[in-house]
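Novice: Structure here, sequence nowhere to be found:
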C-alpha cells in the first residue's frame, strides 16, 4: 500500500467521529489534540489542521505534512518546499478560504469537476459550527478552494497538475532498519539509543536518562506504552509488554516518520 492510500484509509476510518458538547453547543473538545505531541495546547480550539496532523502521524508520514493547528502555517509550510498547487492530488492537503487560512482537509478522490475530501471540524449542513469528521464532495473550481499541499510520497503524487509529472520524486533509499537480536530488556546495545530516540519522537517518551545504550526500566516503560497503544505488536498474552519485537520496531520507525 502506498503512502497516499495509507493516509486516506486512516482518514476515512474517522468519518462519523463527533467532538463533545456543552451548553447545547459543540465545544471543540476532541481526541486528536491530546494525541499529537506538540499540539496538546490546541484542545478546545478549531481542529481541522490538527486532524490532518493526527492522520499523518498515525500513517507514519508525520514528516510529510506540517504539524500545526494553523491552516495558514500549513500553506506556508508547503510553499516553502515548492509543493503547493492549484490542482488536486490524492492524499494532498486541501486549504480553503482567503489565503487558505479558513479550513483544511485531505483529498481522497477527485475528477474533472469535484474533489472528495475527509475533513475534521466540519458538518453536514455547511454552518459555521463544525462538529465532527465528514466525507465531503466539493466543486473543484469553487472560489472557496485556495489550493493544495503535496506531501513528498515515496510513490510520488497522483495529481491533476499537468506540470507536476516532471516533479515526481525518485523513490528514496529506505531509512527503516531491522531490529538487532541483542536489543532486549536489561541489555546494552548501540541500537537501544536509536530505539529511545524513536520512542520519544513517536510520542511514547520522555525516557529519563536517555540517550544511552542501556535498555533499562525507563526504556521498558516507554516500550510498554507503545505496545499499549499498538497491541498487535506485543507478545501474545503479555500485558504492558516491555520487549520490542522486529515487527513492532519497524512500525515504531514509521510512526516516528522514517521512510
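Specialist: Received it, and whenever you're ready, just let me know what you need. Source: prediction; values computed, not measured.
Novice: contacts, neighbours, all on C-alpha from now
Specialist: Will do.
Novice: So residue 125, which state does it fall into?
Specialist: Look at residue 125: counting by DSSP: H, G, I helix; E, B strand; the rest coil, its state is coil.
Novice: Quick one: neighbours of it, just the number.
Specialist: Neighbourhood size, residue 125 [other C-alpha atoms under 10 Å]: 8.
Novice: next one: residue 25
Specialist: Using other C-alpha under 10 Å, residue 25 is surrounded by 10 other residues.
Novice: what about versus this one:
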C-alpha cells in the first residue's frame, strides 16, 4: 500500500511541467485520453506512478482502489463520498476539490498549516486567480484554508507512514489457477519471472519455464521456507509478492 508521502514525493517531481499544445500531456497520453482537461488525470497518474515505483505488480488496479480513475472532478467527488472518504478537513495526501459541487478543479494537498494548505496541481496556474482550472502546467501553491473556492476534500486510504517492513506489501496478482513446472509456457509465468527479477534473481521474463527458472524457483522456495519442489503453485506464486524484498 502507498503512504501519503509516496504520492506527494511523486507529484513534486513534476512541478514546472508544462503541457504541449491544447491540454496535450504525458499524463493524458498514459491515461488514454489526451487533449482534455487533465487536473484529475494528473492525480490518477501520479498515484499510478508512485505505485509502480514502490513495486506494485498491478499499479493500475491498485490505483483504482486508492483514488478515482477518472478525468471528471465531479465523478471523483462522488467516488470519495460513496466510500465515506470526503470531508471539510484537509490532510496531507488528500485531494482538494474546487468550485460548485467540486467539479471545477482538483489538486493534491502536500502540507497543512494553521490557516493554509499547500497543494500541487496539474492543468492549473500559480494562483487561484482567473481561470485557475485551465492553466498550462503543474504548479505548487499555498492557499488559505477558508478559500471560498474550496468545496471539500477527498481522502485516499493510505498506509501508515511508519511501516513495520522495509517497503510496501501488495496483494499478488490473482493466481492463474494452474501450477507451473519445468516445460511450462504461459504469459502468466512472465509476471512471476518479472517479480523475481525485481527481487534480484537472474531470470529471463520470457514465459518459458526452463532450467534457469527452475533453479530460481527452488532457491526462492528454500529462502521462503517452502518445500523446494520446483513447482510454482499458489504458495510460491503469492510469496513472490508477500515477502519483503531485502
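Specialist: The structure has been received and is ready for your questions. What you see is a predicted model, and the numbers here were worked out from it, not measured in a lab.
Novice: Just give the TM-score of the two.
Specialist: The TM-score (TM-score structural alignment, normalised by the length of the second structure) is 0.64; 191 aligned residues with a C-alpha RMSD of 3.6 Å.
Novice: Which residue numbers in the second structure does stretch 137-154 of the first structure align to?
Specialist: Mapped onto the second structure using TM-score structural alignment, stretch 137-154 of the first structure spans residues 142-159.
Novice: what residues are up against residue 7 of the first structure?
Specialist: Residues in contact with residue 7 of the first structure, defined by C-alpha atoms under 8 Å, 6 or more residues apart in numbering, are 55-56, 58-59, 61, 91.
Novice: Out of the residues you listed, the closest to residue 218 of the first structure would be?
Specialist: When the contacts of residue 7 of the first structure are compared for distance to residue 218 of the first structure (C-alpha to C-alpha), residue 58 wins out at 23.8 Å.
Novice: What helix or strand is residue 44 of the second structure located in?
Specialist: According to DSSP states H and E, residue 44 of the second structure maps onto helix 39-54.
Novice: helices or strands next to that helix in the packing?
Specialist: helix 4-12, helix 26-31, helix 59-66, strand 105-112, strand 116-124 (3 or more C-alpha pairs under 8 Å, 6 or more residues apart in numbering; DSSP states H and E).
Novice: and the last one with strand 105-112, angle?
Specialist: Direction vectors for strand 116-124 of the second structure and strand 105-112, defined by axes from the mean of the first three to the mean of the last three C-alpha atoms, to 10 degrees, enclose an angle of 150 degrees.
Novice: list the helices and strands the next helix or strand after strand 116-124 of the second structure packs on?
Specialist: As assigned by DSSP H and E, the chain's next helix or strand after strand 116-124 of the second structure is strand 137-144. For strand 137-144 of the second structure, the packing partners by 3+ C-alpha pairs under 8 Å, 6+ apart come out as strand 116-124.
Novice: which residues in the first structure does the strand it packs on match up with?
Specialist: Using TM-score structural alignment, strand 116-124 of the second structure pairs with 114-122 in the first structure.
Novice: any idea whether residue 198 of the first structure is helix, strand or coil?
Specialist: helix.
Novice: Correct me if wrong: it contacts residue 252.
Specialist: Yes - if you go by C-alpha atoms under 8 Å, residue 198 of the first structure and residue 252 touch, sitting 6.8 Å apart.
Novice: higher neighbour count, those two?
Specialist: residue 252 (26 against 21).
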